[in-house]
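[1] Fold the following, please.
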Amino acid sequence: VFTANKDYYNGIPKIETLKFVMVPDESARINLLKTGEVQAIKIGQKIASTLGNEAGINVISSPSANWYAINLPYKLPQFKDKAVHQAIALAINKQGILDSIFAGQGEVAYGPYRSEDFVYNPDIAFAQDIETAKSILADAGWKAGADGILEKDGNKLEFDLLYIASNPERKDIAIAVSSDLEKIGIYANPVSKANWDELTPQVFHDNAVVLAFGSPFDPDDNNYQLWSSNHLNDGWWNPAGYSNPEVDKLLDQGRTTWDTNERKKIYQQIQKILADDQPVAFINFSNYLYALSNKVTGVIPRNGPHGQGNEGGINGDIWWNVENWDLSG
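    Sure, this is the predicted structure:
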């Protein structure tokens, strides 16, 4: 429970008392909103269009920096071949996943920056291309075995694709990606991990995993830790075990200059290299969805960070200016 600070420098907040109630079940949250017991809730993407037609309810779709991808760790022998990374990225139907799993709420990801970010590189975008993916693998020497799975030098293109059970979106992504990869001779077996005690940082580094990261703040934030070789074997950071001297050099340059145009060039070059190396296969950014009583005014959505999700997070995105909210009627 939060009480308005009457000495707040920017004026006394219009809402005197603010109470956050933790309700994990989405249906229960929606019922609380409909009965007027709460005035703002988080919702999933698939319920947004239906709830938006309800009288007295407004639905807000807020962009987020939260991106989903498939981790392709270089520790696994299959992923030591750059061709495999490139083929997997080409085989995934990013738009299909965005439309079917996230109800179109977000945008396709080709790298770690949204199209609205000032450093975004539009030249790295590409469409799903099954035939080119097959050709890349064939040119790299991968051939179908008796079971149809590609193999080379004693290594088969089959692996477990892990996801956290508490996140239905990651489960659906794992299933969709598995189906896409089967079309190019790769077998990815979706495997559920019950919780983060099972999906430890070490497991993260040693397996293909449906992962999510993203920061809407400075372009250096998260990205230095994710792609710099200085963060190899560093907890959750750099899960692919990625090491590229040119990227290391550019990351250091990006965090040591204040020139906006120069930084834009630096981070666009980083995106170009990542798009070629594909240490992770980027899939999509997801918007965060909220349903509010139409009595609530003053809400201004903004790009939120990873970690908000459908169930948690009271920092970032729409809550950031709650001192300016008001209730009418």
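[2] Only C-alpha atoms from now on, for both contacts and neighbour counts.
    Noted.
[3] Please tell me I have it right and Gln253 contacts Tyr267.
    No. With contacts counted by Cα atoms under 8 Å, Gln253 stays clear of Tyr267, the gap being 9.5 Å.
[4] Of these two, give the one with the bigger neighbour count.
    Tyr267 (24 against 15; other Cα atoms under 10 Å).
[5] what are the ranges of the helices in this structure?
    26-34, 48-51, 82-91, 94-101, 130-139, 168-182, 201-206, 223-227, 245-254, 260-277 (DSSP state H).
[6] quick one: which of the ones you listed is nearest Asp326?
    helix 26-34 (16.4 Å; Cα to Cα).
[7] can you give me the offset of that closest one from its chain's centre?
    Its chain's C-alpha centre and that of helix 26-34 lie 26 Å apart, by Cα atoms, centre = their mean, to the nearest Å.
[8] Next, the structure of the following sequence, for comparison with the previous one:
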Amino acid sequence: MKMRRIGLGAAAIVAASALVLTGCAGGDGGNEGNNAGGVITTNGSEPQNPLIPTNTNETGGGKILDAIFAGLVYYDGEGAAHNDVAESIETEDSQTYTITIREGLEFTNGEPVNADSFIDAWNYGALLSNEQLSSYFFEDIEGFSWDEDSELTGLEKVSETEFTVTLKQPLSDFPLRLGYSAYYPLPASAFEDMDAFGENPIGNGPYMLDGEGAWKHDERITLAVNPDYDGPREPQNDGLEIVFYANQDAAYADLQGGNLDVLDAIPDSAFATYQDELGDRWANQPAAIFQSFTIPERLAHWSGEEGNLRRQAISMAINREEITDVIFEGTRTPASDFTSPVIDGWTDELEGAEVLEYNPDEAKKLWAEADAISPFTGSFQIAYNADGGHQSWVDAVANSVKNTLGIDASGQPYPTFAEARTLITERQIQTAFRTGWQADYPGLFNFLGPLYATNAGSNDGDYSNPEFDALLAEGSTSTDVEEGTALFQQAQEILLQDLPVIPLWYSNVTGGWSESVENVTFGWNSVPLYHEITKG
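    Just a heads-up that it's a prediction; the model follows:
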């Protein structure tokens, strides 16, 4: 569904320009002998799909891909973009980009990382017949089509270490996007059997799968240090073991017992006590995470005018202030838009944002107007994954709706994240369902385009509004930062009218670590900077 104190929104375009003009140096010749010892154990979740970069858009798989792959750029803890595989990314018009790759780079199987590694991977991700969840990210490249399989004609190989990207229109933040996993390279061997590759991916990043059987499904994945990686994310430890917990309470118990080194999500049951229990080994800081739930228009009573009235009623029936205070102990902030306060360009003064405020009288009025169109029958349920620590807030939201509107409302748990997401992506789920967004890259567009643009890969509710699409496109092509931000805010005001999702709150990253590790930092997107962690 594929966060630190500062993001880049408006500043993102400035950062992208700096990246284009100057670039950053790579590593300094490998990481042998620099490790501080020890494998870092951390929490995670079973990936929804095999680990193919263009088909992974959720946090469980994304966390692993970011460790085993290196893209053209990477994001530091504050969300600033720096070159990794790229030697330089240059443009004169923000429409045609020349990308030069550092020489001598290899995948862990010895294959070269070259221009073809990116061109072939991006073309694979863009072909509709391959049914990749992140194909949307290639929409702006010349040749992409939503109607039929079409090669990305905007990709042209210049040499083994250089290629050009021609976009359909200027996009000044294009370099900033290139740190997202959809743009990772693939070795030539991946295309011989992509399904097999997804079960045993071969990357070029700071870590790699630790031999045969490293991925024990629904249990854990073990990653070793890649000794040949010489980029800027040089590991300071001996590897990662990512454990897939059935629930966050079990993970927290392991942290307290010394069986887990780093936890990136304190369970809500410990919000009142974790600071005392962990001493100075905790973090509670803003993150680029937006939480919501989606009510698909395809469900009875949730389309057209009736559906719009009911969405507004449901939204106004939720007491976000009370829930964030009681359930989350100050680790969440009620949402006033669809993005995140840590992203530059965010505002809490959007027209129509009153629909996100608790207003029981107006909620009842709107629900009655919807009933006059077609009386509501049955119950209102919100589906969620039980392994993610969501039961308390889902129950609280359901009770708020139930008590305000006088309807039957409840949570609908599914055992695992992968199970819930499969039903959602296959459009088989028959209730509302938990959604949210952990930013792929630090810009306002990333919170809007992938989730609400027509045909976008993470548009789980199949929302489509041509006016919204037009504003989004105009904002993304603007070379004026303030103008682009204003257009994105206008697009959000349409979302506040249509409510393709019901915004709930912004999340802090609330994590902790054991006495065995040091140098633990949580990044702008809530993920720990694993390569920096040391273990004595």
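[9] quick one: TM-score?
    Once superposed, chain against chain, the TM-score is 0.76 (TM-score structural alignment, normalised by the length of the first structure); 299 aligned residues with a Cα RMSD of 3.2 Å.
[10] possible to save the helices of the first structure as CSV with distance to Asn189 of the first structure?
    Output for those, formatted as CSV (distance: least, Cα to Cα, whole Å):
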stretch, distance to Asn189 of the first structure
helix 26-34, 29
helix 48-51, 31
helix 82-91, 14
helix 94-101, 18
helix 130-139, 19
helix 168-182, 7
helix 201-206, 15
helix 223-227, 25
helix 245-254, 31
helix 260-277, 23
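[11] contacting residues for the alignment partner in the second structure of Gln105 of the first structure?
    Matched by TM-score structural alignment, Gln105 of the first structure corresponds to Thr331 in the second structure. Thr331 of the second structure is in contact with Asn284, Thr324, Ser507, Asn508, Val509, Thr510, counting by Cα atoms under 8 Å, 6 or more residues apart in numbering.
[12] what about the last one, distance to Val225 of the second structure?
    Separation of Thr510 of the second structure from Val225 of the second structure (Cα to Cα, to the nearest Å) stands at 27 Å.
[13] Could you do the third one as well?
    When Cα to Cα is the yardstick, Ser507 of the second structure and Val225 of the second structure sit 31 Å from each other.
[14] what does the second one give?
    For Thr324 of the second structure, the distance to Val225 of the second structure equals 39 Å [Cα to Cα].
[15] what do you get for the first one?
    For Asn284 of the second structure, the distance to Val225 of the second structure equals 29 Å [Cα to Cα].
[16] which of these two has more neighbours?
    Set Asn284 of the second structure next to Val225 and count neighbours by other Cα under 10 Å: Val225 wins out with 26 against 18.
[17] Hmm, that one is touching Pro235, no?
    Yes. With contact defined as Cα under 8 Å, Val225 of the second structure reaches Pro235; the gap is 6.9 Å.
[18] who touches the residue located most distally from the centre of the second structure in this structure?
    Centroid-distance maximum for the second structure: Ala372 at 39.3 Å, with Cα atoms, centre = their mean. Listed by Cα under 8 Å, 6+ apart, the contact set of Ala372 of the second structure is empty.
[19] Counterpart of it over in the first structure?
    Using TM-score structural alignment as the criterion, Ala372 of the second structure maps onto Lys152 of the first structure.
[20] do you know how far that match is from Phe159 of the first structure?
    14 Å.
[21] ok, now Thr3 of the first structure?
    Per Cα to Cα, Thr3 of the first structure is found 52 Å from Phe159 of the first structure.
[22] ok, the aligned partner of Tyr384 of the second structure in the first structure - how many residues close by?
    Aligned by TM-score structural alignment, Tyr384 of the second structure pairs with Ile164 of the first structure. The local packing of Ile164 of the first structure (other Cα under 10 Å) involves 20 other residues.
[23] Which residue, other than its chain neighbours, is closest to Ile164 of the first structure?
    Spatial nearest neighbour of Ile164 of the first structure, excluding adjacent residues (Cα to Cα, 6 or more residues apart in numbering): Lys193 at 5.0 Å.
[24] for Asp408 of the second structure, same thing?
    Counting by Cα to Cα, 6+ apart, the residue nearest Asp408 of the second structure is Ser379, at 4.9 Å.
[25] Contacts only, for that neighbour.
    Ile407, Asp408, Ala409, Ser410.
[26] The same query, at a cut-off of 10 Å, please.
    For Ser379 of the second structure, the contact set (Cα atoms under 10 Å, 6 or more residues apart in numbering) comprises Lys402, Ile407, Asp408, Ala409, Ser410, Thr431.
[27] One more: Pro168 of the first structure?
    By Cα under 10 Å, 6+ apart, the neighbours of Pro168 of the first structure are Ile101, Ala174.
[28] So which bit of the first structure is stretch 312-320 of the second structure matched to?
    Alignment of stretch 312-320 of the second structure against the first structure: residues 86-94, by TM-score structural alignment.
[29] follow-up on the earlier one: is the match of Tyr384 of the second structure in contact with Trp196, as I believe?
    Yes. Ile164 of the first structure lies in contact with Trp196 (Cα atoms under 10 Å); the separation is 7.4 Å.
[30] Give me the distance between Ala126 of the second structure and Thr59 of the second structure.
    From Ala126 of the second structure across to Thr59 of the second structure, the span is 21 Å (Cα to Cα).
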